[in-house]
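**Student:** When you get a sec, could you give me coordinates for this:
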Amino acid sequence: MTTQAPYPIGTPGIPWGAAEVAAWRSRQHRQRSYADDVLGAIDGLSARFDVVEYGRLDYAPDSYPQFALKSRHWDDALPIMLVTGGVHGYETSGVHGALQFIDRHAADYAGKANLLMVPCVSPWGYERVHRWNPDALDPNRSFHADSPAQESASLMRLVAPFRDRVLMHIDLHETTDTDETEFRPALAARDGVAYEPGEIPDGFYLVDDSEHPQPAFQQAVIEAVAKVTHIAPADAHGEIIGSPVVAPGVIEYALTSLGLCASITTARYKTTTEVYPDSPHATPEQCNAAQVAAVCAAIDFALAHRQA
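**Tutor:** Purely as a prediction, here's the structure:
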């Protein structure tokens, strides 16, 4: 029997204070460039889409502008489709899948839908390949009133004028092996609780809203992604990451009570994608393509069932 080594920061059983957060932050180092990877791509898209700077994250000595892209010929008579990526900055295909969709497919929806697209919500986390922001807060548990996470608060301000007009919101994520080796152990240490090991599913899956499920919508997305990469099977307990599988590749969360990004609008159709980039059966290109396929299928379904 092996025993999990204590997380290297803090005292087991005692939640972190400011000193532990500072110690954790000192261990995080820039590994890639938001300016090169994301802002450069957005600049290249500015001739085709309206670019909106909707916030700025000041994490001394760094400062990160936050950008959204909008359909150039916005028409209030058309439904709004919201695409978000990089809420967890380390989830690479969420960012690059969103950028790839914008570059290759967003123009296909001109005159059919208004697109509001935010490819990288958490640039500090993107650069440091981390789930949290510098305050050791998870932006994807912080979408609620008076959010302490700047990333979440600024995105909610951007979306507020459209909140009740969005028809579809798809939020692009990944589940990685580091969820078990780093992020969940860090979370347990931060909160002063025991770490309980879990199982990482091998494949793509979706998270529906348990309070307003849309099974046909979820299944349409799964069917489209299955042409690109494999769908995660249920584990021996009929679950994926501890939640019952309600349909092939689909689980449900209470989005609003958990403060998840997919709860920020009243959209009829909403989903969170989860790609598995560490699978021996998937390449980075497939992961990006899976995100793109999911976005296209989600928009197509919402348009086809707009009057449902």
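**Student:** going forward, measure contacts between C-alpha atoms and count neighbours the same way
**Tutor:** Fine.
**Student:** For the biggest helix by length in the chain, which helices and strands make contact with it?
**Tutor:** Ranked by residue count and defined by DSSP state H, the top helix of the chain is helix 284-304. Counting contacts by 3 or more Cα pairs under 8 Å, 6 or more residues apart in numbering; DSSP states H and E, helix 284-304 packs against helix 92-104, strand 166-174, helix 215-225, strand 269-275.
**Student:** Pipe these into a markdown table and attach distance to Lys70 and mean neighbour count per row.
**Tutor:** Shown next, in a markdown table, are the helices and strands packed on helix 284-304 (distance: least, Cα to Cα, whole Å; neighbours: other Cα atoms under 10 Å):
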| stretch | distance to Lys70 | mean neighbour count |
| --- | --- | --- |
| helix 92-104 | 10 | 24 |
| strand 166-174 | 13 | 27 |
| helix 215-225 | 23 | 20 |
| strand 269-275 | 19 | 28 |
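**Student:** Now render those as TSV, adding distance to Leu39.
**Tutor:** Output for these, formatted as TSV (distance: least, Cα to Cα, whole Å):
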stretch	distance to Leu39
helix 92-104	10
strand 166-174	18
helix 215-225	27
strand 269-275	23
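**Student:** Proceed likewise with the subsequent sequence, for comparison:
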Amino acid sequence: MNKQQAYPIGKQGKPWGNEEKQQWFALQSVKRSYYDEVITKINALKSDFEIQQYGALPIDEQRYPLFILKSKTFDHAKKTVLVTGGVHGYETSGVQGALLFAKEHAHRYESAFNFLVAPCLSPWGYETINRWNPNAIDPNRSFYKNSPAEESAALISYLSSLKVSLFAHFDLHETTDSDNAEFRPALAARDATVHDNWNIPDGFYLVGNTLEPQADFQKAIIENVKKVTHIAAADENSQLIGSPVTQPGVINYSAREYGLCMGLSDAKFVTTTEVYPDSPKVSSQQCNLAQVAVITGGLDYILTDETV
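**Tutor:** Reported below is the predicted structural model:
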């Protein structure tokens, strides 16, 4: 796909109003179970973590509670690490990778770190395989004061209540072919804009924070992920998704400016992952393991960095 695609909702050149957003919502349907695929795995970790509910989505509070896994031995003298998944609900390996890390790897680092693992920030999006929330809002453009996205606002409020400074934040995402087939055309229609970049890299890459890029940290993560899956190559313009490549497999975004999840704190070490699950070279398990490799690679770097 290399040109603007027509979208069945709205009129060309006119941003959506409430009527169009309701039309969009009416087209969405549940395709998988948040309870079966996420909540049951969270509950299975109750012997290892304190499970805290930090909110619920108003569309159905019983169906869509929001949970975070908190270290049972939470010590304010330790560095605190946040892992977030499912900010975009359709990005499966972000959710499952966060859960896999909590289940199989977090215990190896508990002597040095406190963990907060929020595996699925957007459970309605998870069930309907959506980038947006029920109000056609992108949670990963909504991490700012008085956020219009309940998913983003709930996490911001919870973290504020803890009164703890984050030292590292791993935000787990995917880039899928459905970005071009559905989500970018929908975004262009909603906002009455034209998109001229339809590039989807084949492979894994990272997005660092422009204000705190931590190049060596990002490099260490890439080296660890290489053991699991392939890294996306830059295009003919030395870019990935329209952004300059700063080193193999790494680009930077202005996290606060765009309201990204990775910009919600002043953490020193921050990265956003982008797994490509539609590549013929990978399996779903490899995608989950790549997300885990990001966290373990980043934590190992922090533990060995003499400047930390």
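**Student:** Report the aligned residue range of structure 2 for the longest helix of structure 1.
**Tutor:** Using TM-score structural alignment, helix 284-304 of structure 1 corresponds to residues 284-304 of structure 2.
**Student:** Figure out which of the helices and strands packed on helix 284-304 of structure 1 is closest to Tyr59 of structure 1.
**Tutor:** The closest of those to Tyr59 of structure 1 is helix 92-104. By Cα to Cα, the value is 20.6 Å.
**Student:** sorry, back to before: which of the helices and strands packed on helix 284-304 of structure 1 sits closest to Pro15 of structure 1?
**Tutor:** strand 166-174 (26.8 Å).
**Student:** so how far is that closest one off the chain centroid?
**Tutor:** On the basis of Cα atoms, centre = their mean, to the nearest Å, strand 166-174 of structure 1 sits 8 Å off its chain's mean C-alpha point.
**Student:** moving C-terminal of that strand, what's the next helix or strand?
**Tutor:** helix 178 (DSSP states H and E).
**Student:** ok, and what's touching that following helix?
**Tutor:** Outside helix 178 of structure 1, no residue is within contact range by Cα atoms under 8 Å, 6 or more residues apart in numbering.
**Student:** mean shift of the following helix or strand past that helix relative to structure 2?
**Tutor:** For helix 178 of structure 1, the following helix or strand on the C-terminal side (DSSP H and E) is helix 184-191. By mean Cα distance after the TM-score superposition for structure 1, the fitted helix 184-191 of structure 1 averages 0.3 Å away from its aligned residues in structure 2.
**Student:** re the thing from before, Arg306 of structure 1: which of the helices and strands packed on helix 284-304 of structure 1 is closest?
**Tutor:** Comparison of these against Arg306 of structure 1 by Cα to Cα identifies strand 166-174 as nearest, at 7.8 Å.
**Student:** mean per-residue distance, the closest one to structure 2?
**Tutor:** Mean for strand 166-174 of structure 1 is 0.4 Å (mean Cα distance after the TM-score superposition for structure 1).
**Student:** list the helices and strands that strand packs on?
**Tutor:** Partner elements for strand 166-174 of structure 1 (3+ Cα pairs under 8 Å, 6+ apart): strand 80-85, helix 92-104, strand 269-275, helix 284-304.
**Student:** so which of the ones you listed gets nearest Pro233 of structure 1?
**Tutor:** Short answer: strand 269-275, nearest of these by Cα to Cα, at 12.9 Å.
**Student:** Which residues outside that closest one are in contact with it?
**Tutor:** Residues contacting strand 269-275 of structure 1 (Cα under 8 Å, 6+ apart): 93, 167-175, 203-209, 214, 217-218, 262, 287, 290-291, 294, 302.
**Student:** List the residues that contact Pro213 of structure 1.
**Tutor:** Contacts of Pro213 of structure 1 (Cα under 8 Å, 6+ apart): Glu252.
**Student:** what's the nearest residue to the most far-flung residue of structure 2 relative to its centre if we skip its chain neighbours?
**Tutor:** Distance from the C-alpha centroid of structure 2, by Cα atoms, centre = their mean, peaks at Lys11 (30.9 Å). Spatial nearest neighbour of Lys11 of structure 2, chain neighbours left out: Ala189 (7.8 Å); criterion: Cα to Cα, 6 or more residues apart in numbering.
**Student:** now Tyr205 of structure 2
**Tutor:** The shortest distance from Tyr205 of structure 2 to any non-neighbouring residue, by Cα to Cα, 6+ apart, is to Gly249 (4.5 Å).
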